[in-house]
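Student: sequence plus the predicted model coming up.
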Amino acid sequence: MHVEDIKAELRKRYGSLASISRQLGLNPNAISAAIHRPGNSIRTERRIAELIGKTPHQVFPDRFHADGTPIPRAVIRTPISRVPDRLRANGAMA
């Protein structure tokens, strides 16, 4: 779903995003942050989908697999190649 569609659906059913957050016992900005920042809070993203009456994958297809498991957001920082020796100072990284 588009971000604006999610926000509109929540507002139509429950009121402002801040009031929904407070009713759930969260920070007033929690719902908005979860909608706008992927991976900010998987639990809140699931709660948003539950409030709308859909699965997390239907609401956030780029954040959840079809089975409901979150898509990992971790960046793989393993180097894929070595720095050429000609770019090193005295054979050591500068």
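Tutor: Structure received.
Student: could you use CA atoms for every contact and neighbour count after this?
Tutor: OK.
Student: quick one: the nearest residue to residue 32 once chain neighbours are set aside from residue 25, how far?
Tutor: Nearest residue to residue 32 in three dimensions, chain neighbours excluded: residue 17, at 6.6 Å (Cα to Cα, 6 or more residues apart in numbering). Distance, residue 17 to residue 25, by Cα to Cα, to the nearest Å: 13 Å.
Student: ok, second structure coming up, stack it against the first:
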Amino acid sequence: MVCKKDWHPADIKAALEKRGWTLIGLAAHYGIKSSSSFSFALSNSYPLNERRIADALGVPVQEIWPSRYFADGTKRPRGLRGARASRLGAHA
């Protein structure tokens, strides 16, 4: 099984810029005063903004963050639920 790696935050920003977006521009587009929640999503789980970034790139969210999403695009459980699910082999 080949494990894909999450895109590097710099690669996400570069891809956004190639599509005419910045994190500040995305925030403004969605009526958010600060781009910090988009910056946070680059390195931490923030499903809403992960989807917004993926939409701006025209790429499925699971392609950008395979560690956070299953191949079908559903969110991987985190914390105790994630540990329990991985032990049971759920969604393998």
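Tutor: Arrived safely. Bear in mind the structure is a predicted one, so any value in this text is a computation, not a measurement.
Student: returning to what we had before: more crowded one of residue 17 and residue 25 of structure 1?
Tutor: For residue 17 of structure 1 versus residue 25, the count of surrounding residues by other Cα atoms under 10 Å is larger for residue 17: 18 against 10.
Student: which one in structure 2 is aligned with the more buried one?
Tutor: Using TM-score structural alignment, the partner of residue 17 of structure 1 in structure 2 is residue 23.
Student: from residue 12 of structure 2, how far off is that match?
Tutor: Remark: distance between residue 23 of structure 2 and residue 12 of structure 2 (Cα to Cα) = 10 Å.
Student: and what of residue 85 of structure 2?
Tutor: From residue 85 of structure 2 to residue 12 of structure 2 the distance is 29 Å (Cα to Cα).
Student: now do residue 88 of structure 2
Tutor: 33 Å.
Student: looking at those two, which one has more neighbours?
Tutor: The neighbour comparison of residue 88 of structure 2 against residue 12 (other Cα under 10 Å) goes to residue 12, with 17 against 10.
Student: so the more buried one: helix, strand or coil?
Tutor: Per DSSP: H, G, I helix; E, B strand; the rest coil, the local secondary structure of residue 12 of structure 2 is helix.
Student: neighbours of residue 34 of structure 2, how many?
Tutor: 14.
Student: what about it, which helix or strand?
Tutor: If you go by DSSP states H and E, residue 34 of structure 2 is not part of any helix or strand.
Student: three-state assignment of the residue nearest to it when sequence neighbours are not counted?
Tutor: Counting by Cα to Cα, 6+ apart, residue 27 is the residue found nearest to residue 34 of structure 2 once chain neighbours are left out, at 6.3 Å. Under three-state DSSP, the three-state class of residue 27 of structure 2 is helix.
Student: right, I'll call it a day here.
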